[in-house]
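Chemist: sequence first, then the predicted structure, then my questions.
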Amino acid sequence: MRVLVIGSGAREHALVLAVAEDPSVTAIACAPGNAGTSAVAEQLGVDAIDPDAVTALAKDWKADLVVVGPEVPLVAGVADGVRKAGIACFGPSAAAARIEGSKAFAKDVMAVANVPTAHCEVVDNPAHLDAALGRFGPTWVVKDDGLAAGKGVVVTTDFDVARKHALMLLDGGHPVLLESFLDGPEASLFCFVDGRTVVPLLPAQDFKRVGDGDAGPNTGGMGAYAPLPWTPPGFVDEVVETVVRPVVDELVARGSSFSGLLYAGLALTSDGTQVIEFNCRFGDPETQVVLALLRSPLGKLLHATATGKLAEHPELDWEDGAAVTVVIAADGYPGKPRTGDVITGGELEGVLHAGTRRRDDGAVVSSGGRVLSVVGVGKNLKAARKQAYATVERVHLAGSHHRTDIALRAAKGEIATPVA
């Protein structure tokens, strides 16, 4: 099987590495890829958000399976174009990808499917903003209704900060979603879906804030770990039955059947598990830890999902133990990152590339905000953390920064779900 992966981040590097371990895969390409994926996959140039360009590339390269990593190409209809050409594609249609592309659409789906989620209100006119903000708080959750790469959300107890962010979004032509604040720890659950069949993966937790102790602004994600030792018994089965399956069935009822990876962002609150958001693809950086623990051949699993044969796939096999990933970010991130700095240690085991490129002289340099994702695996979270941070210390990127507390509270047993 010839597999073409679309994307250029650490998620795609993790996908490429996992697919390469599948004996049924005979060739792998990544477009546009990065300096890390170039070591294990053929690099191909493409405009990843152009359905015609991706489809033409898949046909020219004779791909048997196209795997679309990021959300923007999916919302743009890349999977539709590839499937129309008769090529199997892992990733939902543009219609189904609205579950991430429009938070208002996702809220409507959840309301009809009776899925527990935060109370919300959409504001598309600045004249209505203050009255709407007055109906929320004392902690305000203000979101961009569209795609924002994890950075369009502000959670604050300061009314003025909430109002400023909302006005910025509205001034840019983006509707604003106000939500009630959900207490309790957060979790991410990935599920393979091929229309109606749902196969969950291990739950994970990511860290959105840029600094230790969840300080500073939101980012695309500064680290993650899996599994979650603090979740209650039966957690995954409960989420599948009360959250994922009802949404999958509602999308079918709307003529927007979902095929690919459905990601549920969850809060384990004092009122039970509630949905924060849905994504239409593998999350980054959670993918890096979940795939590090997956033993089942990934190529076959992706192909079964893309071809509607997920129900026939064997039960998933997992490594014992835990995985932790730590993101190394460029100076300036999550604002404007500094780029072009030389990276040393990028070839070490467990180091996944995101914002990197290889110069003509062969040096690997930074080319984005989140530059590397360092993965450690061990018998438990403490051991996985130790391995990940030991590797981080061997990587050098001038001016870079990373969190030092990824999975720390979980490793110490300090996370508990609220009691109603």
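Modeler: Great, that's in hand. These figures come from a predicted structure and were not determined experimentally. Residues are numbered from 1 along each chain as shown.
Chemist: going forward, measure contacts between C-alpha atoms and count neighbours the same way
Modeler: Fine.
Chemist: quick one: the helices in the stretch 101-250 of the chain?
Modeler: For the stretch 101-250 of the chain, the helices defined by DSSP state H, counting those that start in this stretch occupy 103-113, 129-134, 159-171, 235-239, 245-253.
Chemist: could you dump those helices into TSV with mean neighbour count added?
Modeler: Below are the helices of the stretch 101-250 of the chain laid out as TSV (neighbours: other C-alpha atoms under 10 Å):
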stretch	mean neighbour count
helix 103-113	18
helix 129-134	14
helix 159-171	17
helix 235-239	14
helix 245-253	19
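Chemist: and the residue most central in space within the chain, what helix or strand is that in?
Modeler: Nearest to the mean C-alpha position of the chain, by C-alpha atoms, centre = their mean, lies residue 283 at 1.3 Å. Under DSSP states H and E, no helix or strand contains residue 283.
Chemist: just to revisit the earlier point, want to throw the helices of the stretch 101-250 of the chain into a markdown table with distance to residue 153?
Modeler: Output for those, formatted as a markdown table (distance: least, C-alpha to C-alpha, whole Å):
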| stretch | distance to residue 153 |
| --- | --- |
| helix 103-113 | 12 |
| helix 129-134 | 15 |
| helix 159-171 | 9 |
| helix 235-239 | 24 |
| helix 245-253 | 23 |
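Chemist: contacting residues for residue 258?
Modeler: When contacts are counted by C-alpha atoms under 8 Å, 6 or more residues apart in numbering, residue 258 touches 92, 93, 96, 97, 193, 194, 195, 248, 251, 252.
Chemist: quick one: furthest residue from the center of this structure?
Modeler: No residue in the chain sits farther from the centre than residue 127, which is 34.1 Å out by C-alpha atoms, centre = their mean.
Chemist: all strands for the stretch 251-400 of the chain, in order.
Modeler: 259-269, 272-279, 322-329, 343-344, 351-353, 356-358, 364-366, 370-378, 396-397 (DSSP state E, counting those that start in this stretch).
Chemist: the stretch 1-150 of the chain now?
Modeler: Under DSSP E, counting those that start in this stretch, the stretch 1-150 of the chain gives strands at 2-7, 27-32, 42-43, 65-68, 88-90, 120-123, 140-144.
Chemist: report the angle between the last one and helix 159-171.
Modeler: For strand 140-144 and helix 159-171, the angle between their directions (axes from the mean of the first three to the mean of the last three C-alpha atoms, to 10 degrees) works out to 20 degrees.
Chemist: take this one as well and set it beside the first:
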Amino acid sequence: MDVLVIGSGGREHMLVKKLNQSDRIKQVYAAPGNGGIATEAICVDIKDDAIEELVAFVKKEAIDWTIVGPETPLTKGIVDVFRREGLKIFGPTQAAAQIEASKDFSKHLMQKYHIPTANYQTFTNSEQAKAYISEQGAPIVVKADGLAAGKGVVVAMTVEEAHQAVEQMLVHNRFGSAGASIVIEEFLEGKEFSLFAFVEGEAVYPMIPARDHKRAFDHDQGPNTGGMGAYAPVPNLDPDHVSFTVESIIKPVAKAMVAEGHPYTGVLYAGLIETKSGVKVIEFNARFGDPETQVVLPLLENDLIQVIEDVTSSIDPKLKWRDQYAIGTVVAATGYPGSYKKDVPLPELSDDSSCYLIHAGTKQGEMGQLVSNGGRVLLVGAIDNTIEKAQTEVYHYLKRFDQTDHFFYRKDIGITES
């Protein structure tokens, strides 16, 4: 069969790689793809949220399945449109994608159905928001209600910092309509982890847990990013906490979405934290997370397209996992998550059988070489029997980036516990 992957990042490159392992796949397409994806799929010059163009392409090429990577097309209703046209697509409807698109929707759902999460309030008025912060004290978390490309969350360690975040979002309109409403919630202390699940209505098929590193610099310093690296599974994670997450968080959320009239189909991402009072939800995403996907899918033994067909047909896919560890470290453009240069030539990316490369912000340059085209440029991953061996392989490969000041990477992915 022919499959289209929508998106242009590292998550989508990982999906392309995984699909290409299937003997059921004839051709993988990507829209729009990136420089690395172009070596493994046919890239189509259509933006990921150009829904009508994507529908026309899928019909013209008789694509059998479409898999949506990023959140934007989901929140614009791509699944609804494809379904109306009788086209097979894997992902949640626009209504179901609100679980990511609106922090207020997500928090209200959790509150209504008694799913553990941080206490919160939602505001549109800056003075009321500041008064609430002054009353609650710091540390405290300020979040843009809508989608802000992973940058709409401020973990404020002082009241002044929280007030500044409110000003940026509600007064200075930093995130546009995404920040027209903000959620302010209590600061939760503990170790974070992520758990994905394939979901169809009330049926939930959990994957293995992963942990990503959000802060830009070593020892979890610097600003929040879309993720600087990840590893899976998480060696020191209490198995009871994983069971609790599945039984008391993911399954109840799936049931809640059905009860609310927005049944969920696709991958549900739960961002979680182990607190002294138990596991709580930080956020939900309506799709595979990035960069966790780049360390979870390499450990999945199943054929991904078969899993998708089984899940959407209400058949247990019987997920099987390699008894190994995967670790991935992101190479980012210097300056990320702030301003940075594009079109910087990449060092020679020679093949290394011990590592795999996942491209995110890359494209073909005018001279045919790969150049940077985003903040997070690529991820170097490795799989081995111990997390230490996988780390050694990744960091040996990454030395080639030490000769340039145009890129940086964290030296402690999987080493320090975030």
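Modeler: Alright, I've got the coordinates. Computed from a predicted structure; not experimentally measured.
Chemist: one step back: most tightly surrounded among the strands of the stretch 251-400 of the first structure?
Modeler: Looking across these with neighbours counted as mean count of other C-alpha atoms under 10 Å, the highest average goes to strand 322-329: a mean of 30.
Chemist: ranking the strands of the stretch 1-150 of the first structure by burial, who's on top?
Modeler: Ranked by mean neighbours (mean count of other C-alpha under 10 Å), the strands of the stretch 1-150 of the first structure are led by strand 88-90, with a mean of 27.
Chemist: nearest to residue 165 of the first structure, out of the strands of the stretch 1-150 of the first structure?
Modeler: In terms of C-alpha to C-alpha, the element of those nearest to residue 165 of the first structure is strand 140-144, at 7.4 Å.
Chemist: packing partners of the closest one?
Modeler: Where contact means 3 or more C-alpha pairs under 8 Å, 6 or more residues apart in numbering; DSSP states H and E, strand 140-144 of the first structure is packed against strand 153-156, helix 159-171, strand 176-179.
Chemist: make TSV out of those and add distance to residue 311 of the first structure.
Modeler: TSV is the format used below for those (distance: least, C-alpha to C-alpha, whole Å):
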stretch	distance to residue 311 of the first structure
strand 153-156	36
helix 159-171	42
strand 176-179	36
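Chemist: for residue 107 of the first structure, find the nearest of those.
Modeler: Among these, the nearest to residue 107 of the first structure by C-alpha to C-alpha is strand 176-179 (10.0 Å).
Chemist: mean shift of that closest one relative to the second structure?
Modeler: Following the fit onto the second structure, the mean deviation recorded for strand 176-179 of the first structure is 0.9 Å by mean C-alpha distance after the TM-score superposition for the first structure.
Chemist: which residues does that strand contact?
Modeler: Looking at what lies outside strand 176-179 of the first structure - C-alpha under 8 Å, 6+ apart - the contacts are 103-104, 118-124, 132-133, 136, 140-145, 166, 169-170.
Chemist: same thing with stretch 158-171 of the second structure?
Modeler: Against stretch 158-171 of the second structure from outside (C-alpha under 8 Å, 6+ apart): 124-126, 129-130, 133-134, 137-142, 144, 154-156, 174-176, 179-182.
Chemist: make it 10 Å
Modeler: 123-127, 129-131, 133-145, 152-156, 172-184 (C-alpha atoms under 10 Å, 6 or more residues apart in numbering).
Chemist: how far off centre is that stretch?
Modeler: How far stretch 158-171 of the second structure lies from its chain's middle: 26 Å, per C-alpha atoms, centre = their mean, to the nearest Å.
Chemist: next: stretch 271-286 of the first structure.
Modeler: Stretch 271-286 of the first structure has its average C-alpha position 8 Å from the chain's average C-alpha position, going by C-alpha atoms, centre = their mean.
Chemist: could you tell me where it falls in the second structure?
Modeler: For stretch 271-286 of the first structure, the aligned range in the second structure is residues 277-292, judged by TM-score structural alignment.
Chemist: now do the contacts for the aligned residue in the first structure for residue 254 of the second structure.
Modeler: Residue pairing (TM-score structural alignment): residue 254 of the second structure is matched to residue 248 of the first structure. By C-alpha under 10 Å, 6+ apart, the contact list for residue 248 of the first structure reads 96, 109, 113, 193-198, 240, 256-259, 262.
Chemist: same question, residue 200 of the first structure
Modeler: Neighbour list for residue 200 of the first structure: 189-193, 236-237, 239-240, 244, 261-263, 316 [criterion: C-alpha under 10 Å, 6+ apart].
Chemist: can you rerun that using 6 Å?
Modeler: With contact set as C-alpha atoms under 6 Å, 6 or more residues apart in numbering, residue 200 of the first structure has these partners: 190, 191.
Chemist: next, work out how far apart it and residue 167 of the first structure are.
Modeler: Residue 200 of the first structure sits 38 Å away from residue 167 of the first structure, going by C-alpha to C-alpha, to the nearest Å.
Chemist: ok, and what's touching stretch 99-111 of the first structure?
Modeler: Stretch 99-111 of the first structure has contacts (C-alpha under 6 Å, 6+ apart) with 145, 146, 147, 278, 279, 280.
Chemist: can I get those in a markdown table with distance to residue 303 of the first structure?
Modeler: Output for the contacts of stretch 99-111 of the first structure, formatted as a markdown table (distance: C-alpha to C-alpha, whole Å):
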| residue | distance to residue 303 of the first structure |
| --- | --- |
| 145 | 32 |
| 146 | 29 |
| 147 | 27 |
| 278 | 22 |
| 279 | 20 |
| 280 | 17 |
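Chemist: residue 82 of the first structure: which of the residues you listed is nearest?
Modeler: residue 280 (16.8 Å).
Chemist: was I right to think residue 34 of the second structure contacts residue 9?
Modeler: No - using C-alpha atoms under 6 Å, residue 34 of the second structure makes no contact with residue 9, being 7.1 Å away.
Chemist: and the helices in the stretch 301-420 of the first structure?
Modeler: 381-392, 408-411.
Chemist: just those: most buried one?
Modeler: helix 381-392 (a mean of 21).
Chemist: can you check which part of the second structure that one sits on?
Modeler: Mapped onto the second structure using TM-score structural alignment, helix 381-392 of the first structure spans residues 387-398.
Chemist: give me the mean distance between the matching stretch and the first structure.
Modeler: Mean deviation for stretch 387-398 of the second structure: 1.1 Å (mean C-alpha distance after the TM-score superposition for the first structure).
Chemist: show residues contacting that stretch.
Modeler: In contact with stretch 387-398 of the second structure (C-alpha under 6 Å, 6+ apart) are residues 325, 381, 382, 383, 384.
Chemist: out of these, flag the one nearest to residue 24 of the second structure.
Modeler: residue 383 (24.9 Å).
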